[in-house]
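K.L.:
With the sequence up front, the predicted model follows.
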Amino acid sequence: MNMIERTRPRSGLRVLVTAGASGIGKAIACAFREAGAKVLICDIDEDALGTFAKDFPDVLTRVTDVSDETQVDQLLAMASEQLGGLDVLVNNAGISGPTGAIDELSVEEIRRTLDIDLMSQFLVLRRALPLLRANEAGTIINISSVAGRLGYALRTPYAAAKWGIVGLTQSLAKEAGPDGISVNAILPGVVRGARIENVIRSRAESLGISYEEMEAQYLSQVSLRRMVEPEDVAGMALFLSSPAGANISGQAISVCGNVETI
């Protein structure tokens, strides 16, 4: 196998991507599909999932709220039955959470962010690990954020969850490593798409400035002065699942153009 071949995942990988119907998740799911993987995605957005299924009928889909234990159990049962097992898990589901000072946030807003962004990864992992262990090998990729390495004023629940994902990743890498399973976190930066537009808009409103001013502030804090594309994150996920990435584990890898502060 030459070096170029080593940077590509092998064909036929069985891959689960949570929140895979749009944004980063969709880019990752499509990248694995193009690489010859058998892919299952879930999403809570039925309309987005329906559109994805229409565009990519060879990809398995399931409506799932990953913060619900029963629904997650059913999702992983589907992976076992219809994929025949699991080689790669991409824990991608998450929400932006509320914007505001911590003493202005409701307990419900805080709990929902932690449940969807962090607790959901635990729920998926506890059912996915037995499938990965059955292969005596596997790849886990947890999607965190640059907010998982930098303090993020006015976005404390989100940042707390994303830092938690990094701790989960580094701890699980030690736990699952003896079974041949690599565990890494990808930390995207300012990723082009609807989600960052909503974040910028909410933050601009909270600070009383225009959307354009807020967007300029975000990009001024990125060394490369540009947004990341969803496909950039997908490319890293493919690499970590390839032979060339087989010995990378326990890492928090930023794909962000070097976000300096947020």
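P.N.:
Received it, and whenever you're ready, just let me know what you need.
K.L.:
from here on, contacts and neighbour counts on C-alpha atoms
P.N.:
OK.
K.L.:
just the strands in this structure please.
P.N.:
For the chain, the strands defined by DSSP state E occupy 14-17, 38-43, 60-63, 88-91, 138-143, 181-188, 252-255.
K.L.:
Could I get the contacting residues of the residue most central in space within the chain?
P.N.:
The chain has N92 as the residue nearest its centroid, 2.5 Å off, counting by CA atoms, centre = their mean. Residues near N92 by CA atoms under 8 Å, 6 or more residues apart in numbering: 17-20, 24-25, 142-143.
K.L.:
for comparison:
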Amino acid sequence: MNVVESLTPRQGLRVLVTAGASGIGLAIAKAFVQAGARVHVCDIDSEALAALPDGITHTRCDVSREDEVARLFDDARALGGLDVVVNNAGIAGPTAGIDEIDHASWTQTIDINLNGQYRVAHRAAPLLRESQGLLVNLASVAGRLGFAYRTPYAASKWAVVGLTKSLACELGPDGVRVNAILPGIVRGPRIEKVIEDRAAKRGISYAEMETENLSKISMRRMVEPTDIAAMALFLAAPGGTNISGQALSVCANVESL
């Protein structure tokens, strides 16, 4: 196999993507389908699931609920096993000072962003051992940088990086690779809401907040959902065979938040 061939995942990979009906998750699901994979996704948005392209099967699932995650894996059995699991489900959480964040908002953010990844990894590990497969956990550049007024989100994403590195050590002897992708400011409705909330908290305009955010990126631009999908594909390709335990930023070099 030459170097160029090593950049393409093999045909027929069996892939599960959480929160795969929109945004980054949908971009990843579509990319794997285009690469010849069989893809199953979950999401909490029933309308988005109904609008999925042909060739992507799905389950409605809230990863904060153990019973729903169990049903997700029951449904995914139709793939006959799993080669790649993409732990993508997460929420932005509140934008507020630590003394303003209520217990319920903090707990919900941790339960979805961190405990949800545990629930999926818990059930995925035996299947990935069988296939000597790949687990990809979606973290964030907020998992390597401080993020004022977004403490539950940042705390959960730092924890995802720790989870990733620990699972890479634990599962590596069984041939399973585990990596985290750390997206930067990804273009789309979700970041627009984050910018709007931070602008309101700071008492500045949306345009001023967006300009300030971009000024902290050395390349002065947002990244696209397809950039994150491209990294996931590379990790699943033969060229990614010896990459494990890594926290890989796809962010145009975010220097601070």
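P.N.:
Cool, the structure landed. Since we're looking at a predicted model, the values are computed, not measured.
K.L.:
Any idea what the TM-score is?
P.N.:
Once superposed, the chains reach a TM-score of 0.99 (TM-score structural alignment, normalised by the length of the second structure), with 257 aligned residues with a CA RMSD of 0.6 Å.
K.L.:
Tell me which residue of the first structure matches up with I56 of the second structure.
P.N.:
In the first structure, the residue paired with I56 of the second structure is V59, using TM-score structural alignment.
K.L.:
Report the spatially nearest residue to its match, omitting neighbours in sequence.
P.N.:
Once flanking residues are discounted, V59 of the first structure sits nearest to V39: 5.4 Å by CA to CA, 6 or more residues apart in numbering.
K.L.:
could the strands of the first structure be laid out in a markdown table, adding distance to R127 of the first structure and mean neighbour count?
P.N.:
Below are the strands of the first structure laid out as a markdown table (distance: least, CA to CA, whole Å; neighbours: other CA atoms under 10 Å):
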| stretch | distance to R127 of the first structure | mean neighbour count |
| --- | --- | --- |
| strand 14-17 | 12 | 25 |
| strand 38-43 | 15 | 24 |
| strand 60-63 | 16 | 19 |
| strand 88-91 | 11 | 26 |
| strand 138-143 | 13 | 26 |
| strand 181-188 | 14 | 26 |
| strand 252-255 | 23 | 21 |
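K.L.:
Take these and lay them out in TSV including distance to D232 of the first structure.
P.N.:
As requested, the strands of the first structure are exported to TSV (distance: least, CA to CA, whole Å):
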stretch	distance to D232 of the first structure
strand 14-17	16
strand 38-43	19
strand 60-63	23
strand 88-91	15
strand 138-143	13
strand 181-188	9
strand 252-255	7
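K.L.:
and I209 of the first structure, which of the ones you listed is closest to it?
P.N.:
Across those, I209 of the first structure has its closest neighbour in strand 181-188 (25.0 Å, CA to CA).
K.L.:
Average offset of that closest one relative to the second structure?
P.N.:
Here the mean offset of strand 181-188 of the first structure against the second structure after fitting is 0.3 Å, by mean CA distance after the TM-score superposition for the first structure.
K.L.:
what's the angle from that strand to strand 138-143?
P.N.:
Here the directions of strand 181-188 of the first structure and strand 138-143 differ by 20 degrees (axes from the mean of the first three to the mean of the last three CA atoms, to 10 degrees).
K.L.:
Strand 181-188 of the first structure maps to which residues in the second structure?
P.N.:
Counting by TM-score structural alignment, strand 181-188 of the first structure corresponds to residues 176-183.
K.L.:
Now do that stretch: distance to the chain's middle.
P.N.:
Mean C-alpha position of stretch 176-183 of the second structure versus that of the full chain (CA atoms, centre = their mean, to the nearest Å) differs by 9 Å.
K.L.:
Stretch 52-61 of the first structure now?
P.N.:
Worked out by CA atoms, centre = their mean, stretch 52-61 of the first structure lies 19 Å from the chain centre.
K.L.:
One more: stretch 119-129 of the second structure?
P.N.:
The chain centroid and the centroid of stretch 119-129 of the second structure are separated by 16 Å, computed with CA atoms, centre = their mean.
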